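Q: Got a sequence here, can you model it:
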Amino acid sequence: MKVSMRGISKAFGPVKVLEAVDFTVQGGEVHALMGENGAGKSTLMKILSGVHQADAGEVLLNDRPVTIRSTTEAEAHGIAIIHQELNLIPQLSVMENLFLGREREHSRFGVINRAGMRREASQILQQLGAGRINPETEAGQLSIGQQQMVEIAKAMSLNAKVLIMDEPTAALTEREIEALFVFMEQLKQRGVAIVYVSHRMEEIFRVCDKISVLRDGCFVGERQIAATDFDEVVRLMVGREIGDRFPKRACAPGAVRLEVERLADDGRIRDIGFDVRAGEVLGVAGLMGAGRSEILNVLFGVKPRRQGRVRLDGAELDIRRPGDAIAAGIAYVTEDRKSQGLVLGMSVRENATLVHLRRHARLGVVSRRSENEEARRLIEQLRIRTRDAELDVKSLSGGNQQKVVFAKWLAEPPKLLLLDEPTRGVDVGGKAEIYHIINQLAAAGVAIVMVSSELPEVMAMSDRILVIHEGRRAGLFEAASATQEDIMAAAAGATAD
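A: Next up is the predicted model:
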């Protein structure tokens, strides 16, 4: 199927999001749609999938104009979307989410065919390389990455002719990404048109045939992947050079700051030990479900520690809740900024000063003047793009929301900074700025533990790399000499530490 969008414009109130945008994708083609956060990519795809309606312009399927007023109408035309934001009902099982509103019935009496739904769900998950996910498990019990795989499986179950993938790999590990790419190639061979929205350049150049770029709601260019390169795409996206993709640090790590011995929780992680030096970035790699995030959760007091010892600057810590961790000088940028890192109903100012609100209070009364001064300083320091500090944080782009998450911890620089997928869903320009923030903190002597599913990011930004396999330490590598093959072999359990 051929899909054409011509002259698409869209505004939300006084804010113009899209202006006269043209976009075309052919059957059997993987077409990348790129742009900075806030460029209008998701809005354009939500119009195609019936979530929003355009103010102007038209959509054509095989050169015939169509009107798409809802997601149901989009699905009837063979258009499915995998949303960037997870859209599952936590209390329902995986298979119930997959077939919600399309439940399979027995041929007689209208009884739901749960056995058939279970088989079909298992087959789809198996094709995606996610066969270990039990179709009967409640969606809310799954990790973020597993929920993302269920979102993808949900779209796959529609047998779509046009598949929109909005940041589908943001929460996936290398193994899941590889399985997804294999399945995408199969869909491409069947003539499915795939629109691929991602900030991960390696993926774009590996799996896509064409690329279209939006900037500030306008179409700025289309290129054949084979005829362009990273630098040109970045220039189209941001309208400027961003310098080194992964900026280097000149300072050397200092003395050991964090010591972890035989750490274990109540199930996922077992007998893990490592140390981190002041000014060092320790990357943590591993497959989805290996226990990477659980390590950070235990260190920050989100999950209870069953055994092990944790020392910070030589002093043993007994962290039972996040408040204990904050008091000890530990900060935590969580994996899911919207549900765990921000209060979306609050302003940029309120979020940025939330952790250290006592700094601005006297006799229990918060000084708005002091709070405003702190917020303005952090906005300037982190280059947060916002109209003013009173704007609701939910109105910001993903990259700027992530900077606000960093800001709330930096009013009082921590001794130890825990980062879980710090650039997830952030555009290339925003990533470069976050990398600079990480390097500045390391240069100031902060010890940093960074979990990331992007191997190039782990290898470029870390001094050493800790690899976790099934809850245990599987390897510790010097980043300067490690290879992706070394790390993946350890993550898969092929080597022992």
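Q: going forward, measure contacts between C-alpha atoms and count neighbours the same way
A: Noted.
Q: where's residue 121, which helix or strand?
A: Here residue 121 is covered by helix 114-127, with elements defined by DSSP states H and E.
Q: Only the buried residues of stretch 153-163, if you could.
A: 153-158, 160-163 (16 or more other Cα atoms under 10 Å).
Q: any idea how far residue 371 is from residue 28?
A: Distance, residue 28 to residue 371, using Cα to Cα, to the nearest Å: 54 Å.
Q: Correct me if wrong: residue 6 contacts residue 25.
A: No. Residue 6 lies out of contact with residue 25 (Cα atoms under 8 Å); the separation is 12.0 Å.
Q: returning to what we had before: from the buried residues of stretch 153-163, which land in strands?
A: 162-163 (DSSP state E).
Q: hang on, the earlier thing: neighbour count: residue 6 and residue 25, which is higher?
A: residue 25 (21 against 15; other Cα atoms under 10 Å).
Q: For the nearest residue to that one once chain neighbours are set aside, grab the count of nearby residues.
A: Excluding the flanking residues, the one nearest residue 25 by Cα to Cα, 6 or more residues apart in numbering is residue 3, at 5.4 Å. Neighbour count for residue 3, taken as other Cα under 10 Å: 20.
Q: Quick check: residue 3 vs residue 473, distance?
A: Going from residue 3 to residue 473 by Cα to Cα gives 48 Å.
Q: just residue 87 next, same as before
A: Using Cα to Cα, residue 87 is found at 33 Å from residue 473.
Q: one more to put side by side:
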Amino acid sequence: MQAAPVPQATTGAPVLGLQNIRKEFGGVVAIEDFSLDVHAGEVVALVGDNGAGKSTLIKIICGVYPPTAGRILIDGSETRFSDPADSQARGIQVVFQDLALAERQPVYMNLFLGREAVTGPFRRLDRRRMIRESEELVRGMDVRIPSAKSTIRDLSGGQRQGVAIARATHWASKLVLMDEPTAALGVAETQKVEKIIGGLRERNLAVLIISHSLDQVFRLSDRICVLRRGVQIGIRRTHETTNNEIVSMITGLT
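A: Model prediction:
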């Protein structure tokens, strides 16, 4: 297992601040009293068993669900997202576990989904520009696809994952949320995704990643936050904890 990078000292307001977040669905409490700060240039891993509330928390941050209680702060200012478009406008992008790609559309249309480039007085789609910029983007991120004109449904799982991550990282200006970004990938494709995540840190973006692979968590993250059945168990600096401690926190066994 490789040692995780030692996080740099953080200054100023965190990119993301979650304070006493609670989420209820009817009478069911999915998240209870969750607080976390994520700073620019930091990778924070969110871990826990299935049903711990990790994906629910991601959806609260990106505007899919409103919190039942608690505060969301972006750069120190309290924010309420009415929908995902609100969070995207604030520089937040998410890579969902199901990727959220339009399978019948080409790669370039997926990369510009909701932000299509237009030209001329009649505002026609500027396909040439989108294709050119998409090819530059995927080439720069080493996402190996036949062409930006390729249809998503004709790509492999790893190629689709690469497109989803490329879209998120291209449009994010503050925070990237990733829900199991390498769950269905092979070793080589996983290494490429992890390299991309390292590049996000170098761009001074904040990253919050859900992963079931503790080896991956220890390779990538600066801090690890553990959830169990909707309850925040604790936060550890990656270089100050061990695999055994995190497993004990996840399972509740000591």
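Q: Mind checking the TM-score on these two?
A: The TM-score (TM-score structural alignment, normalised by the length of structure 2) is 0.90; 241 aligned residues with a Cα RMSD of 1.5 Å.
Q: and residue 44 of structure 1, which of the three is it?
A: Per DSSP: H, G, I helix; E, B strand; the rest coil, the secondary structure class of residue 44 of structure 1 is helix.
Q: Would you confirm that it contacts residue 20?
A: No. Using Cα under 8 Å, residue 44 of structure 1 is not in contact with residue 20, being 10.9 Å away.
Q: Identify the contacts common to the two.
A: Here residue 44 of structure 1 and residue 20 have residue 8 as joint contacts, going by Cα atoms under 8 Å, 6 or more residues apart in numbering.
Q: what about the two, which has more around it?
A: residue 44 (26 against 15).
Q: picking up where we left off before, in structure 2, what residue corresponds to the residue nearest to residue 25 of structure 1?
A: Under the alignment (TM-score structural alignment), residue 3 of structure 1 maps onto residue 16 of structure 2.
Q: From residue 176 of structure 2, how far out is its match?
A: 11 Å.
Q: ranges for the helices of the stretch 151-300 of structure 1?
A: Ranges of helices in the stretch 151-300 of structure 1, per DSSP state H, counting those that start in this stretch, are 174-189, 201-207, 230-238, 292-299.
Q: Over in structure 2, find the residue span the third one aligns onto.
A: What that stands for is helix 230-238 of structure 1. On structure 2, the counterpart of helix 230-238 of structure 1 by TM-score structural alignment is residues 243-251.
Q: hang on, the earlier thing: in CSV, list the buried residues of stretch 153-163 of structure 1 along with distance to residue 93 of structure 1.
A: Listed next are these as CSV, based on distance: Cα to Cα, whole Å:
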residue, distance to residue 93 of structure 1
153, 13
154, 12
155, 16
156, 17
157, 15
158, 18
160, 23
161, 26
162, 26
163, 24
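Q: In this structure residue 224 of structure 1 contacts residue 210, no?
A: Yes. Under the criterion of Cα under 8 Å, residue 224 of structure 1 makes contact with residue 210 at 4.5 Å.
Q: And the two? Which one has more around it.
A: residue 210 (22 against 13).
Q: hang on, isn't the more buried one packed against residue 28?
A: No. Using Cα under 8 Å, residue 210 of structure 1 is not in contact with residue 28; the gap is 11.7 Å.
Q: list the contacts for the residue nearest to residue 97 of structure 2 when sequence neighbours are not counted?
A: By the measure of Cα to Cα, 6+ apart, the closest residue to residue 97 of structure 2 outside its immediate chain neighbours is residue 179, 5.2 Å from it. Shown in contact with residue 179 of structure 2 (Cα under 8 Å, 6+ apart): 55, 58, 94-97, 209-211.
Q: do residue 65 of structure 2 as well
A: 56, 59, 83 are the contacts of residue 65 of structure 2 under Cα under 8 Å, 6+ apart.
Q: Ok, residue 36 of structure 2 next?
A: Contact analysis of residue 36 of structure 2 by Cα under 8 Å, 6+ apart lists 16-19.
Q: mind checking how far residue 41 of structure 2 is from residue 233 of structure 2?
A: Distance of residue 41 of structure 2 to residue 233 of structure 2, computed by Cα to Cα: 24 Å.
Q: So for these two, which residue has more residues nearby?
A: Neighbour count, other Cα under 10 Å: between residue 41 of structure 2 and residue 233, residue 41 has more, with 23 against 16.
Q: Quick check: the more buried one vs residue 206 of structure 2, distance?
A: For residue 41 of structure 2, the distance to residue 206 of structure 2 (Cα to Cα) stands at 5 Å.
Q: Give me the common contacts of these two.
A: residue 200.
Q: returning to what we had before: residue 87 and residue 473 of structure 1: which is more packed in?
A: Neighbours per residue (other Cα under 10 Å) separate residue 87 of structure 1 from residue 473, with residue 473 holding more: 24 against 13.
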